[in-house]
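Participant: coords below, sequence missing:
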């Protein structure tokens, strides 16, 4: 039991271990249920119906004391079950190679809540997938995982190295690259999202670098007639994704 507890603690604390083992930790009945087909083993302190179900499936389930569970838990009020799960593996082609893709590309997003919101919204609108650049907050950070509310298991998510190379590949495959910049004169309402599109969302503070903006097919802003100076990255991505959904699925037919 001590070995499993130590392994969980290492996965939670060290990105290097998560990368080496290709595993991560989810906590709480909802997330454990979402990850059911990826589970390596389960730790639990409460005899929950979910635990009984996982035991029936033959999964390794180890009971620990409430104190032991609380010591590794990442939440203020532990719910008595967590699981070590295997990472899913996707390639860029899994996202780009679908018919008429709608893609979200996160470049340098730092806030776990923002990334979780973007993934959850991408799932809600049935986006083709999410691409994460190097320098974006770790997808397997416990705060990111919780804020996705399970959506990270519903669509392909790919972590990449060179942003420029991926943008060039998108353009080769006729995917239009839509970049966001606060002062751009063109509104995102003017974009034709019915075509294959990738929406690029930049760092919360500095936005997108000039070389990335230079590779975009269109650079647009979100109109803000009120007094707010900016929107956070999660909100900005959500607004644009729902404009894409409106155009693709709910536009009036003349």
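Facilitator: Perfect, I can see it now. Remember, it's a predicted structure, so these values are computed and weren't measured experimentally.
Participant: from here on, just use CA atoms for contacts and neighbour counts.
Facilitator: Fine.
Participant: so what's residue 117 closest to, chain neighbours aside?
Facilitator: residue 234 (5.4 Å; Cα to Cα, 6 or more residues apart in numbering).
Participant: and for that neighbour, the neighbour number?
Facilitator: For residue 234, the neighbour count with other Cα atoms under 10 Å is 22.
Participant: ok, it touching residue 115?
Facilitator: Yes: assessed by Cα atoms under 8 Å, residue 234 is found in contact with residue 115 at 6.6 Å.
Participant: so residue 174, which of the three states?
Facilitator: Judged by DSSP: H, G, I helix; E, B strand; the rest coil, the three-state class of residue 174 is coil.
Participant: list the contacts for it?
Facilitator: For residue 174, the contact set (Cα atoms under 8 Å, 6 or more residues apart in numbering) comprises residue 196.
Participant: please apply the same query to the one 4 residues further on.
Facilitator: For residue 178, the contacting residues are 197-200, 216-220, taking Cα under 8 Å, 6+ apart as the criterion.
Participant: repeat the analysis, applying 10 Å as the threshold.
Facilitator: Shown in contact with residue 178 (Cα atoms under 10 Å, 6 or more residues apart in numbering): 104-105, 188, 191, 193, 197-201, 213, 215-220.
Participant: which residues are common contacts for residue 234 and residue 115?
Facilitator: With Cα under 10 Å, 6+ apart, residue 234 and residue 115 have common neighbours 109, 121.
Participant: before we go on, here's another structure to hold up against the first:
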């Protein structure tokens, strides 16, 4: 069974049910006496349900399942044309991820972006985190509620945003200006890079502003999902 078609955890499966994700089958630990709300929703939607030994769930998910696993159709992603349509619909606040490959970080970023009102997340078809069960669980199901635009090249998306007068603000620890001294424009999108390499020079060169988060402790940098949360929070509080 392909991992990309598996989701697990009570919150994640519940969010999938709430958002009409196409669920093929639900597996529940046969010794679990709880999750009645989930069982009821599964039956209401006429989804096949199977009560199985916990060992089967462990094999499907490496043990991190909270007693429930479901198989779903792959998460739908959107293309560059869809991004253009979204901009036409007056959406300006996108999060661009350059080479963020860790699934847990990606999931946490998706959760934060959805919670704080980002209009969509832009990733590259290559060199990005896969969208699999780990990603979906880390997002607590938020990935079902936010558009994911998967493009051939990040630059193409940035050129499109800039052509529509959307400012590009990038996060870099060597940025000359503090994020706390910057006033975000309503039409702004944010670029975040991987923890190891940061944002590539070619992407940074397209930025309208490059900002850093001042570090006051002994640790020199933040986890990318935490840093992303700070940037999104600063952006959305100005809107």
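Facilitator: Nice, thanks for sending it over. Bear in mind the structure is a predicted one, so any value in this text is a computation, not a measurement.
Participant: residue 216 of structure 1 - how many residues pack around it?
Facilitator: Residue 216 of structure 1, neighbours per other Cα under 10 Å, totals 20.
Participant: try residue 123 of structure 1
Facilitator: For residue 123 of structure 1, using other Cα under 10 Å, the count is 21.
Participant: returning to what we had before: host element of the counterpart of the residue nearest to residue 117 of structure 1 in structure 2?
Facilitator: Using TM-score structural alignment as the criterion, residue 234 of structure 1 maps onto residue 225 of structure 2. Using DSSP states H and E, residue 225 of structure 2 falls within helix 224-236.
Participant: do the same with residue 42 of structure 2
Facilitator: Going by DSSP H and E, residue 42 of structure 2 is in helix 36-44.
Participant: the counterpart of residue 204 of structure 2 in structure 1 - how many residues pack around it?
Facilitator: Residue correspondence to structure 1 (TM-score structural alignment): residue 204 of structure 2 is matched to residue 213. Using other Cα under 10 Å, residue 213 of structure 1 is surrounded by 18 other residues.
Participant: check residue 172 of structure 2 too.
Facilitator: Residue 172 of structure 2 has 18 nearby residues by other Cα under 10 Å.
Participant: just give the nearest non-adjacent residue to it, would you?
Facilitator: Nearest to residue 172 of structure 2 is residue 212, by Cα to Cα, 6+ apart, at 5.3 Å.
Participant: please apply the same query to residue 129 of structure 2.
Facilitator: residue 101 (3.9 Å).
Participant: from residue 239 of structure 1, how far out is the aligned partner of that neighbour in structure 1?
Facilitator: If you follow residue 101 of structure 2 across to structure 1 using TM-score structural alignment, you land on residue 110. Taking Cα to Cα, to the nearest Å as the measure, residue 110 of structure 1 falls 19 Å from residue 239 of structure 1.
Participant: more neighbours, those two?
Facilitator: Set side by side, residue 110 of structure 1 and residue 239 show more neighbours around residue 110, with 18 against 13, by other Cα under 10 Å.
Participant: how about the contacts made by the more buried one?
Facilitator: Taking Cα under 10 Å, 6+ apart as the test, what residue 110 of structure 1 contacts is 135-138, 202-205, 233.
Participant: for stretch 116-130 of structure 2, buried residues please.
Facilitator: For stretch 116-130 of structure 2, a neighbour-count test (16 or more other Cα atoms under 10 Å) marks 118-124, 128-130 as buried.
Participant: tell me the one among those nearest to residue 3 of structure 2.
Facilitator: Proximity of those to residue 3 of structure 2 (Cα to Cα) peaks at residue 130, which lies at 10.2 Å.
Participant: can you map out the strands along structure 1?
Facilitator: 23-27, 39-44, 60-63, 81-86, 102-106, 129-132, 157-159, 176-180, 197-201, 218-220 (DSSP state E).
Participant: okay, the ones you listed, which one's buried deepest?
Facilitator: Of all the strands of structure 1, strand 102-106 carries the top mean neighbour count, a mean of 27, counting by mean count of other Cα atoms under 10 Å.
Participant: mind reading off the mean deviation between it and structure 2?
Facilitator: Mean deviation of strand 102-106 of structure 1 relative to structure 2 after superposition (mean Cα distance after the TM-score superposition for structure 1): 0.9 Å.
Participant: so residue 197 of structure 2 makes contact with residue 98?
Facilitator: Yes: if you go by Cα atoms under 10 Å, residue 197 of structure 2 and residue 98 touch, sitting 9.5 Å apart.
Participant: what are the ranges of the helices in the stretch 1-150 of structure 1?
Facilitator: Ranges of helices in the stretch 1-150 of structure 1, per DSSP state H, counting those that start in this stretch, are 2-13, 15-21, 29-34, 49-56, 66-72, 92-96, 112-124, 142-148.
Participant: let's have those in CSV, adding distance to residue 154 of structure 1.
Facilitator: Below are these laid out as CSV (distance: least, Cα to Cα, whole Å):
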stretch, distance to residue 154 of structure 1
helix 2-13, 22
helix 15-21, 20
helix 29-34, 9
helix 49-56, 20
helix 66-72, 26
helix 92-96, 13
helix 112-124, 7
helix 142-148, 10
